[in-house]
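# Sharing a model that was predicted from the sequence below.
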Amino acid sequence: MGIDKQSELAANLQIGPTSLGMVRIYVEGEGVDLPLDFDPDEAQEIAEELMTAAAAARSMASGSSKKKR
């Protein structure tokens, strides 16, 4: 599956610090139990990438709503 392909899969996502000073992104779904640990700098980079992607998606969504008018 590519990043731009819609999916019917559902999963729970938890994000928080670990007792070892890491940031854990925990994904749980049907047949998936995936803990991903990152050092704080990596987590900061991921957060920045999420913010950039959210801004781009918001821009694309507002651009497509203008075309529909």
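Received it, and whenever you're ready, just let me know what you need. On a predicted model such as this, the values are computed, not experimentally measured, just so you know.
# going forward, measure contacts between C-alpha atoms and count neighbours the same way
Noted.
# tell me, what residue is most central in this structure?
Leu50 (6.2 Å; C-alpha atoms, centre = their mean).
# Pasting the second one now:
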Amino acid sequence: MNKTIAGVLLVLMLSGCSGLSTRQKNAATGAAIGGVAGAVLTGGSSLGTVGGAAIGGVIGHGVDSVGKRK
């Protein structure tokens, strides 16, 4: 049941991203993926989930700027 709620919340959260820039969308996606990865790697630990989301958000935010460098 928790996975269903998380999935519904993720869909609702990402549907609100239509007005965001590419960098902001990448940060939000990175945070979502990082949060899931952190939860999986730490066995559902809250600290692992939050830490993964924070790291994923930072990485996702940086993805856009890497592609524009020449």
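Yes, it's here. All figures in this text were calculated on a predicted structure; none of them were measured in a lab.
# Please work out the TM-score for the two chains.
TM-score of the superposed chains, computed with TM-score structural alignment, normalised by the length of structure 1, equals 0.37; 35 aligned residues with a C-alpha RMSD of 2.7 Å.
# quick revisit: tell me the gap between the helix or strand hosting the residue nearest to the centre of structure 1 and the middle of its chain.
Using DSSP states H and E, Leu50 of structure 1 maps to helix 40-68. The chain centre lies 10 Å from the centre of helix 40-68 of structure 1; the measure is C-alpha atoms, centre = their mean, to the nearest Å.
# So for it, what gets flagged as buried?
For helix 40-68 of structure 1, a neighbour-count test (16 or more other C-alpha atoms under 10 Å) marks Ala43 as buried.
# picking up where we left off before, any figure for the gap between the residue nearest to the centre of structure 1 and Ala56 of structure 1?
10 Å (C-alpha to C-alpha, to the nearest Å).
# Structure 2: helices as residue ranges?
2-15, 22-41, 46-68 (DSSP state H).
# Would you format the ones you listed as TSV with mean neighbour count included?
Formatted as TSV, the helices of structure 2 follow (neighbours: other C-alpha atoms under 10 Å):
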stretch	mean neighbour count
helix 2-15	11
helix 22-41	20
helix 46-68	18
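# who touches stretch 53-70 of structure 2?
Contacts with stretch 53-70 of structure 2, where a contact means C-alpha atoms under 8 Å, 6 or more residues apart in numbering, come from 22-24, 26-36, 38.
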